[in-house]
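Visitor: Need coordinates for the following:
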Amino acid sequence: MKKIIAEFVDTLWLVQGGSGSAVLAAGFPELGIGFVGVSLAFGLTVITIAYAIGHISGCHLNPAVSIGLWVVGRFDVKNVLPYVIAQVIGGIAGAAILFLIASGKPDFVIGGFAANGYAEHSPGGFSMTSALIIEVAMTFIFIFVILG
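Guide: As a prediction, this is how the structure comes out:
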């Protein structure tokens, strides 16, 4: 049970630290942290939670890691579903907390809440095909690094 709680917490923290930086700190013209700051915030969030509770659950942080570790035989199949459920619930809880914080701003608009997308909803106007290719490629590298 400790491992499941740890996976809930690590995913919640990832949403808070990474997505929270994008929602709460990236957009200020003079002081905002921008794309580089958000990237660093995600990286620092992963490092801090890995050091804090990685020894408990392995700090998978997301279902792709749990599934990838299972596929290569380094994670027991009986743990995959509980980890994935904990990660999804942790992500939802993190997003809910972030929503409560961000919605306290007078000009808060739900449609602009850390939205990602493709085509006209992408900062670069990239297609869905481009989005899928980068998602698959970066997830592969992410899992490759973790397995290394």
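
Visitor: C-alpha from now on. contacts and neighbour counts both.
Guide: Fine.

Visitor: Just the element for residue 144, please.
Guide: helix 128-147 (DSSP states H and E).

Visitor: here's the other one to compare against:
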Amino acid sequence: MVRKMIAEALGTLVLVLFGCGAAVIAGADGASGIGLTGIALAFGLAIVAAAYGLGAISGAHLNPAVSLGMVAAGRMGWGDAFGYMLAQVIGAVLGAAVLYGIASGTAGYSIAQNGLGQNGYGAGYLGEYGLTAALLFEGAMTFLFVTVILGATGPGAAPGFAGLAIGLTLTAIHLVGIKVTGVSVNPARSIGPAVFVGGRAIADLWVFIVAPLAGGGLAGILHAIGLTRAED
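Guide: As a prediction, the model looks like this:
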């Protein structure tokens, strides 16, 4: 279990450092920035890297909503899930800490102004979508994301392609929704940057815990009862 927790922490660190790092360092604005498409690809490629590099150890959940979905689907026990979730949050905080250390190495960076890729919604945040839109987006997209994961890693799935399918799905979710919430679909990914940014990022954090967990849990339940599961 210790090896699995280390793998989950390291993989979640990679996700935060690559994905949020793309937003903070490479930038979404200006002619020299990689743009929203580049940020979406960074998140997706981070999942692909972690899935193939660490998946054999822990399954590379990297996300409390995924671990909850696995429990609801009957593919994981609560004890292991809590260990995974703890490791994921620790990894996300460490990833955000590393990113903060790198980003603050330039005089033009301010955490108050530039942030750490934290999630949010409402006035002053990206597309200024409201609370209802944020909850609906995060819940629905996490449901779809976990449904893909359960299918891609279940019996009958094409062997060797799970990491690619999952990474591309996360990329697509980001392509659709960065303007809505910055895209969480992962409570750990949201907690990491929020710890350092504080203020509004902490105040908004409940949205990015409640909605993804609800979506992931529902995906697991529907999988367990056979509605989204291939025939045995």
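
Visitor: Need the TM-score between these chains.
Guide: Once superposed, the chains reach a TM-score of 0.95 (TM-score structural alignment, normalised by the length of structure 1), with 148 aligned residues with a Cα RMSD of 1.1 Å.

Visitor: ok, back up a step: what helices or strands is the helix holding residue 144 of structure 1 leaning on?
Guide: helix 63-71 (3 or more Cα pairs under 8 Å, 6 or more residues apart in numbering; DSSP states H and E).

Visitor: Please identify the buried residues of the helix it packs on?
Guide: Across helix 63-71 of structure 1, burial judged by 16 or more other Cα atoms under 10 Å covers 63, 65, 66, 67, 68, 69, 70.

Visitor: What is the subsequent helix or strand relative to that helix?
Guide: Using DSSP H and E, the helix or strand that follows helix 63-71 of structure 1 in sequence is helix 77-102.

Visitor: Have a look at how far, on average, that following helix is from structure 2.
Guide: When structure 2 is overlaid, helix 77-102 of structure 1 sits 0.5 Å from its aligned residues on average, using mean Cα distance after the TM-score superposition for structure 1.

Visitor: and that helix, which residues are buried?
Guide: For helix 77-102 of structure 1, the neighbour count (16+ other Cα under 10 Å) marks 80, 83-95, 97-99, 102 as buried.

Visitor: Just want the angle from that helix to helix 63-71.
Guide: Interaxial angle, helix 77-102 of structure 1 versus helix 63-71 (axes from the mean of the first three to the mean of the last three Cα atoms, to 10 degrees): 170 degrees.

Visitor: How far off centre is helix 77-102 of structure 1?
Guide: Relative to its chain's centre, helix 77-102 of structure 1 lies at 10 Å (Cα atoms, centre = their mean, to the nearest Å).

Visitor: same deal with stretch 29-45 of structure 1?
Guide: 14 Å.

Visitor: Right, I'll leave it there.
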